[in-house]
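[1] got a structure for you, letters missing:
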């Protein structure tokens, strides 16, 4: 990264901590993929969108599923269509490139302008998936056997890879990445995030809501503590229904479950846990 290039900063829609900004810019200097981990809902996917916006770059997104293969990110050869066309006497069969479907890495490597490539939730795929992309991400190039051509990056993309820690990633892959773990926001950072989403929100409502939110997250044994995105949804509901902050402040403390809890609590085990805690506190 030359000194003339812009550095990543927070945007109007995204609050980035100093550590996160440092990680993004360090990965660019080293020309390594940035591997981002953190709790679901802490803004890992949104980070790539905001890096692209902050730097004025195009975003290319590759969402990974359990069935995704690394080859799909490079290209796919549709041999079945070619066979069918040959049986029908279609002249397209003489040009094999007609049956090559470029993947997201191909698109990023051949982009006329520098871009941001997001490989989202890499840990959803098979354990060998990251290793199958080692060479391509390292060399920013790959070979197309069917056509005999090499696809190489004309403008090296900024690669951001997210993981929810569902699987351990191979050491060889980790060595080629710059790693950053997004810590869960503290209360001060959370207030900044809320201000980005709701600039005119009542600050008393925010204080009461945050008190409930962080108390929920601190409950031992909670299967899925509420995340940042769920807090934003909950606040949106509270504002839409114009729930006065005194309802939150003066709520029945023995009830344990906050109003409109469905935005915060996502499974029946956690609801039952809160109900048991409320029952014990009433005894």
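    Structure received. Note that this is a predicted model, so its numbers are computed, not measured. Numbers count the residues shown, from 1 in each chain.

[2] Please make it C-alpha for all contacts and neighbour counts, starting now.
    OK.

[3] ok, the residue nearest to residue 155 when sequence neighbours are not counted to residue 210 distance?
    Using CA to CA, 6 or more residues apart in numbering and skipping the chain neighbours, the partner closest in space to residue 155 is residue 114 (5.1 Å). Going from residue 114 to residue 210 by CA to CA, to the nearest Å gives 40 Å.

[4] then this one, side by side with the first:
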């Protein structure tokens, strides 16, 4: 079975090819791209498209690789022993299974998402090398070896906040999600808002791509932010004329808070508008 995209997710030919190549090679698929380009959603849609269960492991700066395998709750065991609880004699009662354990022991092949791996410590990827290679790990407290019943389809996302180790990269199939061009962006908009007027789409895309082209912008608006902005434009019933006949001396678009996410970029556009007004006098 091959991934062909879904009704809710516009996957380019290159992206579909990358997913299917990683599945065929039985290697983790490492996905990079700008924030808001649908990296996390890809795992959800791959699971839906292939009819597989989805297991999600969202990484934080404090996440340790061991937590993906299991955690031993020694504090609870000590407390229960003080209370005379009989379950203290079975250490397995204090083993909390992690997301890799869940994926390894699933009844059928699962899709495992390791989301934003670059948020964790630099050693985090290296600490998972053996487990991802051998598809097994050892539980020291119980003396058992947990082996994967079915090799999961592993999708790993990264926002490029940290460089990943070469040894880890060698074990992955890599794909960078390029920012969508105008035609692809129209397809994405049509998926989210099938009944949207094409005039609104045309004018909104003009403003959106002009905004992304502004030099010096600290954070360019992403696909997800464009979707949010269009939702607001439709909800507030903004006339198409306001977008079509926009005044370049007022560089900030209506409801800009959906597109711009910091004051530096707002001030930049205000300065550009001021310069435009001076030049047009």
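    That came through, no problem. What you are looking at is a predicted structure, and each value in this text was computed from that prediction instead of being measured.

[5] Can you give me the TM-score here?
    The TM-score (TM-score structural alignment, normalised by the length of the second structure) is 0.98; 278 aligned residues with a CA RMSD of 0.5 Å.

[6] show me what contacts the one residue sitting closest to the centre of the first structure?
    Nearest residue to the geometric centre of the first structure (CA atoms, centre = their mean): residue 45, 2.1 Å. By CA atoms under 8 Å, 6 or more residues apart in numbering, residue 45 of the first structure lies in contact with 118, 120, 162.

[7] ok, the aligned partner of residue 187 of the first structure in the second structure - how many residues close by?
    In the second structure, the residue matched to residue 187 of the first structure (TM-score structural alignment) is residue 182. Neighbour count of residue 182 of the second structure, defined by other CA atoms under 10 Å: 13.

[8] Over to residue 61 of the second structure?
    Residue 61 of the second structure, neighbours per other CA under 10 Å, totals 11.

[9] Check the one 10 residues further on too.
    Residue 71 of the second structure has 14 neighbouring residues, counting by other CA under 10 Å.

[10] Apart from its chain neighbours, what residue comes closest to it?
    Going by CA to CA, 6+ apart, residue 71 of the second structure has residue 96 as its nearest residue, at 5.1 Å.

[11] What lines up with the one you found in the first structure?
    So, by TM-score structural alignment, residue 96 of the second structure is matched to residue 101.

[12] Can you classify its match by secondary structure?
    strand (DSSP: H, G, I helix; E, B strand; the rest coil).

[13] got the contact list for it?
    Residue 101 of the first structure neighbours (CA under 8 Å, 6+ apart): 75-78.

[14] Buried among those? Make that a PyMOL selection.
    Only the buried entries of these go into this PyMOL selection, using 16 or more other CA atoms under 10 Å:
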select buried, resi 75+77
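
[15] Rebuild the contacts of residue 101 of the first structure as CSV, extending it with secondary structure and distance to residue 89 of the first structure.
    Listed next are these as CSV, based on DSSP: H, G, I helix; E, B strand; the rest coil; distance: CA to CA, whole Å:
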residue, secondary structure, distance to residue 89 of the first structure
75, strand, 25
76, strand, 23
77, strand, 19
78, coil, 17
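
[16] if we go to the second structure, which of the contacts of residue 101 of the first structure are intact?
    Mapping these onto the second structure (both residues aligned by TM-score structural alignment, their matches' CA atoms under 8 Å) leaves 75-78 still in contact.

[17] Which of residue 114 and residue 210 of the first structure has more residues huddled nearby?
    Each of residue 114 of the first structure and residue 210 has its neighbours counted (other CA under 10 Å); residue 114 has more, 20 against 17.

[18] and residue 75 of the first structure, what pairs with it in the second structure?
    Per TM-score structural alignment, residue 75 of the first structure is aligned with residue 70.

[19] Confirm for me that its match is in contact with residue 94.
    No - here residue 70 of the second structure lies out of contact with residue 94, judged by CA atoms under 8 Å, at a distance of 10.0 Å.

[20] can you put the kept ones among the contacts of residue 101 of the first structure in a markdown table and add distance to residue 283 of the first structure?
    Below are those laid out as a markdown table (distance: CA to CA, whole Å):
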| residue | distance to residue 283 of the first structure |
| --- | --- |
| 75 | 64 |
| 76 | 64 |
| 77 | 67 |
| 78 | 67 |
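
[21] List just the nearest of those to residue 182 of the first structure.
    Ranked by distance to residue 182 of the first structure (CA to CA), those are led by residue 75 at 31.9 Å.

[22] Next, the contact list for that closest one, please.
    100-103, 106.

[23] repeat that with 10 Å
    Residue 75 of the first structure makes contact with 100-107, 142, 144 under the criterion CA atoms under 10 Å, 6 or more residues apart in numbering.

[24] what does residue 279 of the second structure give?
    So residue 279 of the second structure contacts 249, 273 (CA under 10 Å, 6+ apart).

[25] For the stretch 151-283 of the first structure, which segments count as strands?
    158-163, 178-182 (DSSP state E, counting those that start in this stretch).

[26] try the stretch 1-150 of the first structure
    34-38, 58-63, 75-77, 100-102, 115-120, 141-144, 149-152.

[27] Out of those, the one nearest residue 238 of the first structure is which?
    strand 34-38 (26.8 Å).

[28] what about residue 230 of the first structure, how many neighbours?
    Around residue 230 of the first structure there are 19 residues (other CA under 10 Å).

[29] The residue lying closest to it once chain neighbours are set aside and residue 100 of the first structure, how far apart?
    Leaving aside its sequence neighbours, residue 230 of the first structure sits nearest to residue 264 (CA to CA, 6+ apart; 5.5 Å). Residue 264 of the first structure sits 45 Å away from residue 100 of the first structure when distances are taken as CA to CA.

[30] Give me the more crowded residue out of the two.
    Neighbour comparison, residue 264 of the first structure and residue 100: the larger count goes to residue 264, with 23 against 16 (by other CA under 10 Å).

[31] need the contact list for the counterpart of the more buried one in the second structure.
    In the second structure, residue 264 of the first structure lines up with residue 259, judged by TM-score structural alignment. The neighbourhood of residue 259 of the second structure, defined by CA under 10 Å, 6+ apart, consists of 208, 211-212, 219-229, 252-253.

[32] Buried subset of the residues you listed as a ChimeraX selection?
    Restricted to buried positions by 16+ other CA under 10 Å, the ChimeraX selection for the contacts of residue 259 of the second structure reads:
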select :208,211,220,221,222,223,225,226,227,229,252,253
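
[33] Please list the members of the contacts of residue 259 of the second structure that lie in helices.
    208, 211-212, 223-229 (DSSP state H).
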